[in-house]
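# Next come a sequence and a model predicted from it.
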Amino acid sequence: MFLPKYPDNPTPPPAHTHAPTDPAPIARSLPSVSIDKNTVAVVLVGGVVLTALLVAVAVTAISVAVTAVVLRSMLRDHNRH
């Protein structure tokens, strides 16, 4: 039977040894933010106002588009006669 050949002496230690590094700096935690009822109310009111403005812009855009279609149709009918 064939047996693997092992070296007579163990492998030499690595020539380069790793020097211990400095310990990792301690991560600083963020300062705590106190959230009270007034802050929540302000954020909610701001969100409602911004949403209302967005809806107003969308309604205005739709009404302008409908008006443009109606005017174009009226002008086309007027130019045919």
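Received it, and whenever you're ready, just let me know what you need.

# switch to C-alpha atoms for all contacts and neighbour counts from now on
Will do.

# Mind telling me what element residue 32 is part of?
Here residue 32 sits in a region with no helix or strand, counting by DSSP states H and E.

# Run a quick neighbour tally on it.
6 (other C-alpha atoms under 10 Å).

# so how far is residue 42 from it?
According to C-alpha to C-alpha, to the nearest Å, residue 32 stands 19 Å off from residue 42.

# okay, now the one to match up with it:
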Amino acid sequence: MLFRPQLPEAPQLPASPGTPVGRASVVTQHHAPPPAAPAPRRSLPNVSTGAIGLVLLGGVVLTALLTAVAVSAISVAVAAVVLRSLLNSQHRR
């Protein structure tokens, strides 16, 4: 019943034009229950373009820093391997 609302019945017209005026016809109308109010929608927070730009800029900066740290670590590792091989070859002579 909740998902199938019933429409009200059409009003009944007098049967013929010769119906006496003094006689009142009883018309029964069935009213459908008022529709339930829709559930309130949760509004999403407004995000400005400045906030989105700030997040993107922060991501770019953090990515650049991570790349710089990785390149530095690789260069230090290569330098350590080269120094180690130079020191080991010097001890063998």
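Happy to help now that I have it. These numbers were taken from a predicted model, which means no experiment stands behind them.

# TM-score of the superposition?
For these two chains in superposition, a TM-score of 0.60 is obtained (TM-score structural alignment, normalised by the length of the first structure); 55 aligned residues with a C-alpha RMSD of 1.8 Å.

# ranges for the helices of the first structure?
For the first structure, the helices defined by DSSP state H cover 37-80.

# so what's the equivalent of residue 60 of the second structure over in the first structure up against?
By TM-score structural alignment, residue 60 of the second structure lines up with residue 48 in the first structure. Listed by C-alpha atoms under 8 Å, 6 or more residues apart in numbering, the contact set of residue 48 of the first structure is empty.

# any idea how far residue 48 of the first structure is from residue 60 of the first structure?
Counting by C-alpha to C-alpha, the gap from residue 48 of the first structure to residue 60 of the first structure is 18 Å.

# now swap in residue 54 of the first structure and tell me
Residue 54 of the first structure is 10 Å from residue 60 of the first structure, by C-alpha to C-alpha.

# Mutual contacts of the two, please.
Both residue 54 of the first structure and residue 60 lack any common contact, where contact means C-alpha under 8 Å, 6+ apart.

# how about the equivalent of residue 88 of the second structure over in the first structure, what does it touch?
Using TM-score structural alignment, the equivalent of residue 88 of the second structure in the first structure is residue 76. Counting by C-alpha under 8 Å, 6+ apart, residue 76 of the first structure touches no other residue.

# what number of residues lie near residue 53 of the second structure?
11.

# do residue 54 of the second structure as well
The number of residues packed near residue 54 of the second structure is 11, by other C-alpha under 10 Å.

# do residue 80 of the first structure as well
Neighbours of residue 80 of the first structure under the rule other C-alpha under 10 Å: 6.

# if I look at it, how far off is residue 74 of the first structure?
10 Å.

# Please apply the same query to residue 49 of the first structure.
Taken as C-alpha to C-alpha, the span from residue 49 of the first structure to residue 74 of the first structure is 37 Å.

# do the same with residue 43 of the first structure
Distance, residue 43 of the first structure to residue 74 of the first structure, using C-alpha to C-alpha: 47 Å.

# Next one: residue 68 of the second structure from residue 92 of the second structure, what distance?
For residue 68 of the second structure, the distance to residue 92 of the second structure (C-alpha to C-alpha) stands at 37 Å.
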